[in-house]
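>>> Next one to model:
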Amino acid sequence: MVKAAADRVAELEEREQLTDEQEKELAALRPKAQQWQKHKERDANRYRVGKAAADRVAELEELEELEEREQLTEGQAAELTVLRPKAQQWQNIRNIPRSISGWERLLPIVLRSWRSWRSGSS
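Got it, this is the predicted structure:
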């Protein structure tokens, strides 16, 4: 329904002349079209964040392999030190049961981040 509204808004906006009825329809459909656009942007952002996290995990695994072979540079060792706690946090997020609602799943993470921020550590 919302996508159909967005499609109809795009169709009406392409026209040079609109009847009064079409202008009213356009005004009524615009909020739904905006909702659709926000939904698309949110999904795209979620994908980017997930992709970045997956890339970082792959990078972590690569660094851990280098560590096992004792081939880490100082910079890579420092990066590994930073990535390990984040990887643990990502793992903790994945281990939260799906039966728990969104906010309930995020609450422990938000509280942990807030406490970390309040204490001045990163």
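>>> For the rest of this, base every contact and every neighbour count on C-alpha atoms.
Will do.
>>> Longest helix in the protein, please.
Of all the segments assigned as helix in the chain under DSSP state H, the longest by residue count is helix 20-68.
>>> counting contacts, what elements does that one pack onto?
helix 2-14, helix 74-95 (3 or more C-alpha pairs under 8 Å, 6 or more residues apart in numbering; DSSP states H and E).
>>> and the angle from the helix or strand just after the last one to helix 74-95?
Tracing the chain past helix 74-95, the next element assigned as helix or strand by DSSP states H and E is helix 102-119. Compare the direction of helix 102-119 with that of helix 74-95 by axes from the mean of the first three to the mean of the last three C-alpha atoms, to 10 degrees and you get 140 degrees.
>>> And helix 102-119, what's buried?
Residues of helix 102-119 classed as buried: R105 (neighbour count, 16 or more other C-alpha atoms under 10 Å).
>>> The structure of the following sequence is requested for comparison with the preceding one:
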Amino acid sequence: MEVLAGRGRLTVEQEAELAELQPKAEQWQKKKEEGDAARSLAGKVAADRVSVLEVLAGRGRLTVEQEAELRELRPKVAQQKQKQNESAAEVSQGKNGCCRSCCGVGGVGGAGAAD
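Here you go, the predicted structure:
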């Protein structure tokens, strides 16, 4: 609807609906961003903890609890790293669709293609 509003093509009913939905959409977006930030921070903390525990393990100084913690965190951190690598690969290969649809960059023969 915002696209239509930008073009000046909304009916009175659509304008009212848009005015009603925009605050809800903004609130949802803010909650999503906060959740994303919390997950990102938690992932970084886990990765840091794995690094510390691995250094201690290399020195032979892990307690039984720390060994259990390391066994629990390693797969989670590895999975997070794999997701990050896949996401980075998608962006670098233009699979996110942005550059192809908006700019023509990334596609063969697109507006951004080298001649």
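>>> quick one on the thing from earlier: using JSON lines, lay out the helices and strands packed on helix 20-68 of the first structure together with mean neighbour count.
Compiled in JSON lines, those are given as follows (neighbours: other C-alpha atoms under 10 Å):
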{"stretch": "helix 2-14", "mean neighbour count": "16"}
{"stretch": "helix 74-95", "mean neighbour count": "13"}
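>>> right, so of these, which gets closest to R48 of the first structure?
helix 74-95 (15.1 Å; C-alpha to C-alpha).
>>> mean deviation of the closest one from the second structure?
Once the two models are superposed, helix 74-95 of the first structure sits on average 0.8 Å from its counterpart in the second structure (mean C-alpha distance after the TM-score superposition for the first structure).
>>> against the second structure, where does that helix fall?
Aligned using TM-score structural alignment, helix 74-95 of the first structure spans residues 64-85 in the second structure.
>>> what's the offset of that stretch from the middle of its chain?
19 Å (C-alpha atoms, centre = their mean, to the nearest Å).
>>> swap in stretch 81-100 of the first structure?
15 Å.
>>> And for it, what's in contact with it?
Residues from elsewhere that reach stretch 81-100 of the first structure (C-alpha atoms under 8 Å, 6 or more residues apart in numbering): R56, V57, L60, R105, I109.
>>> Would you point out the most distant pair within those residues?
L60 and R105 (24.8 Å).
>>> Spatially central residue in the first structure, please.
Centroid-nearest residue in the first structure: R46, 2.6 Å away (criterion: C-alpha atoms, centre = their mean).
>>> Let me know the distance separating it from K40 of the first structure.
Distance of R46 of the first structure to K40 of the first structure, given as C-alpha to C-alpha, to the nearest Å: 10 Å.
>>> name the element the spatially closest residue to N96 of the second structure that is not a sequence neighbour belongs to?
Leaving aside its sequence neighbours, N96 of the second structure sits nearest to E90 (C-alpha to C-alpha, 6 or more residues apart in numbering; 6.2 Å). For E90 of the second structure, the element it lies in under DSSP H and E is helix 64-92.
>>> Tell me how far that helix lies from the chain's centre.
Using C-alpha atoms, centre = their mean, the offset of helix 64-92 of the second structure from its chain centre is 15 Å.
>>> Check which element follows that helix along the chain.
helix 98.
>>> Residues touching that next one, excluding its own?
Contacts of helix 98 of the second structure (C-alpha under 8 Å, 6+ apart): none.
>>> what about it, distance to the chain center?
15 Å.
>>> what does stretch 34-42 of the second structure give?
For stretch 34-42 of the second structure - counting by C-alpha atoms, centre = their mean - the centre lies 10 Å from the chain centre.
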